[in-house]
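Visitor: Build the 3D model from these lines:
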Amino acid sequence: MSKPYDAASKDLLQLDPAAWAGFVGVVRPPDRVALTDSDLSAVTAAADKVVLIRDAVPWLLDIEFQSWRDPTLPRQLLKYNALLHDRHKCPVASVLIVLAESADSPAYTGRYGVAPPFGPAWDFGYTVVRVWEASAEALLAGPLALAPLAPVSDVALDAVPDVIRRLADRASGESDPATTDRLLTAVGLLLRLRYGQMTSSELISRYPEIREMAPFKKFLDEGRVEGRAEALRAALLRQGRKKLGKPSAEHEAALAALTDLVRLEALTEKILDVTTWGALLEDA
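Guide: Okay, here's the model as predicted:
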């Protein structure tokens, strides 16, 4: 979960943990919700921050953002849940927020079944929230930390510019310039995830009042790099299918997670010398 989309979402989580708790269905007063360290840095880089719910019996809400398809994710959620429970000695609820349809997977059912050859079978349950199913109007009218989700929620593509303008107007009126930049930077990244670099850039470039906003100027510059990365990943998939056969879901997810141009370009040469997807992606 190392893509910049996930980092941007975690930044929004830090802006207003109570708003995000409410978004996934845990409605509490702000003074009863706080972001806290997971204390799992020695074990995993994921789940670095978790939400503490100060009920009569305090408990943790582990919110994980996902921007790429990973069929192994439910097992990872179980691992994080168990580690957090052991470390903090309190109940833990896990929530998966899928940021775009391209990141969705049939594996994200909200249940992860465990059926050992001996002893009772059991299920690990978690909550799944799919951003593109959320109401854009509700997000625009709700807490500001959730508003960047509105352009990538349940909204038609031709309505996205108006949603962005409304979001920008509200952000500039309710927050300081630095926070406004953080919010609009997140919008740019989420647009790219939902619609792809080309469509997002065309959408932004078409409207001067949006194009001239500082975060979107930066987005257009960075988009040229991301566009190159997208092209390299697509080329590797095409070449790999011909030379190495159909990739497994795990290998396809691993390739989708690569964003570094140097590493991707190195793979375009390495693919000439390997015979399996595993060998290609080893140490990538």
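
Visitor: CA only for contacts and neighbour counts going forward, please
Guide: OK.

Visitor: Tell me how far stretch 125-136 lies from the chain's centre.
Guide: When distances are taken as Cα atoms, centre = their mean, to the nearest Å, stretch 125-136 is centred 12 Å away from the chain's centroid.

Visitor: Which helix or strand lies directly C-terminal to the host helix or strand of L84?
Guide: For L84, the host element (DSSP states H and E) is helix 73-88. Next helix or strand after helix 73-88 toward the C-terminus (DSSP H and E): strand 92-98.

Visitor: still on that earlier bit, can you check what angle separates the helix holding L84 from strand 92-98?
Guide: Relative orientation of helix 73-88 versus strand 92-98 (axes from the mean of the first three to the mean of the last three Cα atoms, to 10 degrees): 150 degrees.

Visitor: helices or strands up against helix 73-88?
Guide: strand 92-98, strand 111-114 (3 or more Cα pairs under 8 Å, 6 or more residues apart in numbering; DSSP states H and E).

Visitor: top helix in this protein by residue count?
Guide: Ranked by number of residues, the top helix in the chain under DSSP state H is helix 214-243.

Visitor: Tell me how many other residues surround the closest residue to Y207 other than its chain neighbours.
Guide: For Y207, ignoring the flanking residues on the chain, the nearest one in space by Cα to Cα, 6 or more residues apart in numbering is P161 at 7.8 Å. Look at P161: counted by other Cα atoms under 10 Å, it has 17 neighbours.

Visitor: Could you do L220 as well?
Guide: L220 has 20 nearby residues by other Cα under 10 Å.

Visitor: Hmm, T199 and it touching each other?
Guide: No. Taking contacts as Cα atoms under 8 Å, L220 lies outside contact range of T199: 11.4 Å.

Visitor: From G142, how far out is the residue lying closest to D37 once chain neighbours are set aside?
Guide: Distance criterion Cα to Cα, 6+ apart; nearest residue to D37, sequence neighbours excluded, is K49 at 4.8 Å. For K49, the distance to G142 equals 23 Å [Cα to Cα, to the nearest Å].

Visitor: Now show me the structure for the sequence below, then we'll compare the two:
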Amino acid sequence: MPTPFDATTKELVRFQPEDWLALLGLPPEPCELVDTDLATVSTEADRLIQVNSTPPYLVHIEFQAGHDGHAVPVRMLRYNVLADAQTSLSVLSYVILLRPEADSPALTGAVERLRPNGSRYLAFEYGVIRLWKLPVANILRGGLATLPLALLCDLSATTAENVVSSMATRIETEARVESKRKLWASTYLLAGVRYAPQIAGKLLEKAVAEMKESMTYQKILADGREEGIAQGVALGERRFFLKMATRRLGEPDAATLAKIEQASAITIEQWGDALDQVETWAELVKA
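Guide: Purely as a prediction, here's the structure:
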């Protein structure tokens, strides 16, 4: 299922595909987006970049905001094989995790299958990038297309306000008018992964006017992405609630995380109100 941020991340890859090579640790080369018919399996699988090196190869990027750890490795393998079959090019696959709640022990970067005798008959590797562990400086000095990811990175050495200021400097000096609007719109929408809407709005208040004028933003709305934005807001509120609750109750187990993932915004708000009245996760999220 497409994530609430699917249209945004897809647009950023289309914007300047060569910028994503640096984020993935790949050598700079001329790039172009490839439109292959992987939509028969899922619309999420169309972020394919052809790198025109010698020889050429493909880069497949998958973005993950929700906890779907056990399904992701198999999905990465399936998309990799499909892209290979349709293009006859080597395919490098990467999953970019947008927030800690998307992580899982299953995301090892490898898929193996064994014969009954224990010998391996299949080995597939894919890259895993956990944005919250990536120093924000890496993004701030990278390409413009990856700049909207900055607020989701490791900010331990700086502040969100400083990050936005650094972004503004680059966007104002390097981007054209419509690109500025596109980048700020994407930044605002992706900020919902980590921040409640009030916080995101405060951080990006100077960019709101640009965002509302963005053709990308208007297209997202026209395509029915109001629902996606609402889901993004819910993700931000859930992230904030989980952070506060973990400070009080400790790390939740997998079953509790799954329950939080499925909870409505109203339920999250009720749990937040009850947080100072309980001592355990079980008490807080009881049915």
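
Visitor: can you list the residues that contact the helix holding L84 of structure 1?
Guide: For helix 73-88 of structure 1, contacts defined as Cα atoms under 8 Å, 6 or more residues apart in numbering pick out 38-40, 46-47, 62, 91-94, 107-108, 111-112, 124.

Visitor: Which one of the residues you listed is nearest to W132 of structure 1?
Guide: Within these, the smallest distance to W132 of structure 1 is 15.0 Å, found for Y108 (Cα to Cα).

Visitor: What's the match for that closest one in structure 2?
Guide: Aligning on TM-score structural alignment places Y108 of structure 1 opposite L107 in structure 2.

Visitor: which ones are touching its match?
Guide: So L107 of structure 2 contacts G69, H70, V72, P73, V128 (Cα under 8 Å, 6+ apart).

Visitor: Of these, which is the most crowded?
Guide: Neighbour counts for the contacts of L107 of structure 2, by other Cα under 10 Å, peak at P73, which reaches 21 neighbours.

Visitor: Quick one: map that one onto structure 1.
Guide: In structure 1, P73 of structure 2 lands on P74 (TM-score structural alignment).

Visitor: Quick check: the farthest pair among the contacts of L107 of structure 2?
Guide: Pairwise distances across the contacts of L107 of structure 2 (Cα to Cα) peak at 13.8 Å, for the pair H70 and V128.

Visitor: and F219 of structure 1, how many residues sit next to it?
Guide: F219 of structure 1 has 24 neighbours, counted by other Cα under 10 Å.

Visitor: Apologies, that question was intended for D35 of structure 2.
Guide: So D35 of structure 2, with other Cα under 10 Å, has 13 neighbours.

Visitor: can you give me the helices for the stretch 151-287 of structure 2?
Guide: 160-174, 177-191, 197-203, 208-213, 215-222, 226-249, 254-262, 265-274, 281-284 (DSSP state H, counting those that start in this stretch).

Visitor: Reformat those into JSON lines and put distance to Y79 of structure 2 next to each item.
Guide: Formatted as JSON lines, the helices of the stretch 151-287 of structure 2 follow (distance: least, Cα to Cα, whole Å):
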{"stretch": "helix 160-174", "distance to Y79 of structure 2": "33"}
{"stretch": "helix 177-191", "distance to Y79 of structure 2": "24"}
{"stretch": "helix 197-203", "distance to Y79 of structure 2": "34"}
{"stretch": "helix 208-213", "distance to Y79 of structure 2": "33"}
{"stretch": "helix 215-222", "distance to Y79 of structure 2": "25"}
{"stretch": "helix 226-249", "distance to Y79 of structure 2": "24"}
{"stretch": "helix 254-262", "distance to Y79 of structure 2": "26"}
{"stretch": "helix 265-274", "distance to Y79 of structure 2": "33"}
{"stretch": "helix 281-284", "distance to Y79 of structure 2": "38"}
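
Visitor: L152 of structure 2 contacts L98, doesn't it?
Guide: Yes. Taking contacts as Cα under 8 Å, L152 of structure 2 lies within contact range of L98: 6.7 Å.

Visitor: got any residues that touch both of these two?
Guide: With Cα under 8 Å, 6+ apart as the test, L152 of structure 2 and L98 both reach L131, W132, V193.

Visitor: Centroid-nearest residue for structure 2?
Guide: The C-alpha lying nearest the average C-alpha coordinate of structure 2 belongs to L98 (Cα atoms, centre = their mean; 3.4 Å).

Visitor: residues near the residue nearest to that residue when sequence neighbours are not counted, how many?
Guide: Among residues not flanking L98 of structure 2 along the chain, A65 sits closest, at 5.2 Å (Cα to Cα, 6+ apart). Neighbour count of A65 of structure 2, defined by other Cα under 10 Å: 21.

Visitor: Okay then, goodbye and thanks.
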